[in-house]
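S.K.: Sequence first, predicted model second:
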Amino acid sequence: MDRRVISLIAIIAATTPPAYSKEALSGIELHARCVDDARCRFRGDTLNVELELRNAGSESVTLPLEYIRSRGPSVKVKDNASGKLASLHSGMAAAALRDQMQELRAGQSLRIGFPIKPQELTRFALRPMDVTLQFSVNLMPGAHGADAQRVHAQLKVVDAEPAE
């Protein structure tokens, strides 16, 4: 075969996202919790959040877990008092990690630590703090719009009670 045709086929194969079964991914859930304070009270320090990507289905699924861990979630912060919405910057992950698929067995979880700096909350939210953090993970990296399958979780963060 002509070298150009072979090169073109190799490029297309490298840029085509892996095939996923949307039915198999339907059992994947995203949960979020504040690590340092179960009530998610903001004290002016870094807010340590843990995300859990859990296979609540009865079948194993194959996902690019290291890509998901490296990139982290998409995060929106909604100020509940004003209704303003802002997006936090997402992490970067090596594109090659998209192709490194790993099995997530039924009942198994991937935990991702996600620190949120205080200035990411205070730069636009009114005080006292009352925001909702909206987390989203695309289970099919490289897929966009209707082709993407996202899981969501949210946390409400409020100001800590004043010290007495």
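M.R.: Yep, it's here. Numbers count the residues shown, from 1 in each chain.
S.K.: When you work out contacts or count neighbours from here on, use the C-alpha atoms and nothing else.
M.R.: Noted.
S.K.: can you give me the helices for the protein?
M.R.: 3-15, 22-25, 65-71, 118-122 (DSSP state H).
S.K.: Determine which stretch of the ones you listed is the most buried.
M.R.: helix 65-71 (a mean of 19; mean count of other CA atoms under 10 Å).
S.K.: Could you name the helices and strands sitting against it?
M.R.: Identification of packing neighbours for helix 65-71 by 3 or more CA pairs under 8 Å, 6 or more residues apart in numbering; DSSP states H and E yields no helix or strand.
S.K.: got another, please set it beside the one above:
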Amino acid sequence: MTQLFTTMLIAVVPAVAQNKEPDPMIELHARCVDDAHCRFHEGVTLNIELELRNGGSEPVSLPLEYIRQRGPSVRVHDNHTQRTTSLRTTLAAAALREQLQVLAPGQSIRFSIPVKPQDISRFALRPVDVSLEFSINLTPGLSGEDADMVSSRLRVVGAVSSS
């Protein structure tokens, strides 16, 4: 009897985990502001707009000012060599972590992130073909598996010169 009970318990646990209510649906979208095709021009800053959107059906409280001031973590991945590097993040006042604001269903906030040309050109082979991955920790102060992360990726390719 004990053996049968153990087998049944193991069979039931995954079913319970699968039926758990999903967490609120916070999405991160990224786009190049000046060029929809995200073409890299030597010496020109890429202006990226990030949109943090509540795609769920419930309001979500987030430290939006902290997220805006700190900005995302940015990783640059060279698609030629498969090498990846991380760009420096901005510091934000830790007290802002506690100042929560509500993001209603369907509501979003947008903010701009400049990616300097040297952040790409000193790292990527020519022609430039990199992926920029933007990540935001929605639960600052938590890390690893405890953190609630959202991310978005953009591909940036070298502009064809017209000479």
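M.R.: Yes, it's here. Quick caveat: nothing in here was measured; it's all calculated off a predicted structure.
S.K.: now what about the TM-score between them?
M.R.: The TM-score (TM-score structural alignment, normalised by the length of structure 2) is 0.85; 142 aligned residues with a CA RMSD of 1.1 Å.
S.K.: re the thing from before, now the helices of structure 1 in JSON lines, with distance to K156 of structure 1?
M.R.: Listed next are those as JSON lines, based on distance: least, CA to CA, whole Å:
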{"stretch": "helix 3-15", "distance to K156 of structure 1": "38"}
{"stretch": "helix 22-25", "distance to K156 of structure 1": "26"}
{"stretch": "helix 65-71", "distance to K156 of structure 1": "23"}
{"stretch": "helix 118-122", "distance to K156 of structure 1": "12"}
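S.K.: Quick check: A159 of structure 2 touching D35?
M.R.: No: A159 of structure 2 lies out of contact with D35 (CA atoms under 8 Å); the separation is 10.4 Å.
S.K.: coming back round to it: between the helices of structure 1, which one is nearest to P141 of structure 1?
M.R.: Closest of the helices of structure 1 to P141 of structure 1 is helix 65-71, at 8.2 Å (criterion: CA to CA).
S.K.: Excluding sequence neighbours, find me the nearest residue to the residue nearest in space to the middle of structure 1.
M.R.: Closest residue to the average C-alpha location of structure 1: P73 at 2.1 Å, with CA atoms, centre = their mean. Nearest residue to P73 of structure 1, sequence neighbours excluded (CA to CA, 6 or more residues apart in numbering): V137, at 5.0 Å.
S.K.: isn't that neighbour right next to V151, touching?
M.R.: Yes: at 5.5 Å, V137 of structure 1 counts as touching V151 under the criterion of CA under 8 Å.
S.K.: More neighbours: these two, which one.
M.R.: Neighbour totals were compared for V137 of structure 1 and V151, and V137 leads with 22 against 18 (other CA atoms under 10 Å).
S.K.: which ones are touching the residue nearest to L46 of structure 2 when sequence neighbours are not counted?
M.R.: Spatial nearest neighbour of L46 of structure 2, chain neighbours left out: V115 (5.0 Å); criterion: CA to CA, 6+ apart. Going by CA atoms under 8 Å, 6 or more residues apart in numbering, V115 of structure 2 touches 45-48.
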